[in-house]
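Q: Have a look at this prediction, sequence included:
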Amino acid sequence: MEIIVLNEKPEEVILFLTKNELGISLPRLDGIYNRANWAHVGNNIGLLNLVKKMSDAGLVKYSGTGVVRGPNWREPAFMLEGKYTFD
């Protein structure tokens, strides 16, 4: 997961992490980017601002303490390209 976080746009990573109905909790998303030294987002406020922007666009939506797939969700580009293998 860290390779994807370091190599891909954060919007694409968040789309990937919300591909199933469960989505991802904000604390877990924060932890993923914290471990990657806030790659491409700067800090946790930058990450929260990005999630808010994606929510406003309908790509994700808030659900409790996390985010899930929104009505305008789309497949991340790196998944369409088959860029990574997932075991």
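A: Received it, and whenever you're ready, just let me know what you need.

Q: CA only for contacts and neighbour counts going forward, please
A: OK.

Q: Quick one: name whatever helix or strand follows the longest helix anywhere in the chain.
A: In the chain, assigned by DSSP state H, the helix with the most residues is helix 44-56. Remark: after helix 44-56, the chain's next helix or strand is strand 60-63, criterion DSSP states H and E.

Q: Name the residues of the host helix or strand of Pro27 that are buried.
A: Pro27 is located in helix 26-35, with elements delineated by DSSP H and E. Neighbour counts over helix 26-35 (16 or more other C-alpha atoms under 10 Å) mark 26, 29-30, 32-33 as buried.

Q: adding another structure so you can compare the two:
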Amino acid sequence: MARSEAETWQRLGDRGAWAVTRGVVAVASFFGCLALMVITAIVADSREELYGPLSAASSVFLAMMLGCGLVLTCIAIFNRPRFLVPPYLRDKRRL
């Protein structure tokens, strides 16, 4: 009910909103990687002795974030991988 009233959900349309809802695991992982990437980048800039390892970790989190975006796209278009789609949403149609 709250989902149908939100402005941003209505911009996606019905099918786009269900695609994001089905990919909630990938969306949560995407934002978790984004937060970790930003934290490691900020700490790397402030601590000279840890710049190399933390900037490498930030790059890894960026790659993971892009991977989560790819997984979300696969879930939205193909409804695969099934183990990442919540069981009650597996019967929903693709985009």
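A: All right, it came through fine. These figures come from a predicted structure and were not determined experimentally.

Q: Give me the TM-score for these two chains.
A: Remark: TM-score between the superposed chains equals 0.24 [TM-score structural alignment, normalised by the length of the first structure]; 46 aligned residues with a C-alpha RMSD of 5.1 Å.

Q: returning to what we had before: and the longest helix of the first structure, which residues are buried?
A: Residues 47, 50-52, 54-55 are the ones in helix 44-56 of the first structure that count as buried (16+ other C-alpha under 10 Å).

Q: what's the neighbour count on the closest residue to Tyr62 of the first structure other than its chain neighbours?
A: Using C-alpha to C-alpha, 6 or more residues apart in numbering and skipping residues adjacent in sequence, the residue nearest Tyr62 of the first structure is Val68, 6.4 Å away. Around Val68 of the first structure sit 24 other residues, with neighbours defined as other C-alpha atoms under 10 Å.

Q: do the same with Arg69 of the first structure
A: 25.

Q: same deal with Glu5 of the second structure?
A: For Glu5 of the second structure, the count of nearby residues is 9 (other C-alpha under 10 Å).

Q: From Arg22 of the second structure, how far out is it?
A: Distance, Glu5 of the second structure to Arg22 of the second structure, by C-alpha to C-alpha, to the nearest Å: 18 Å.
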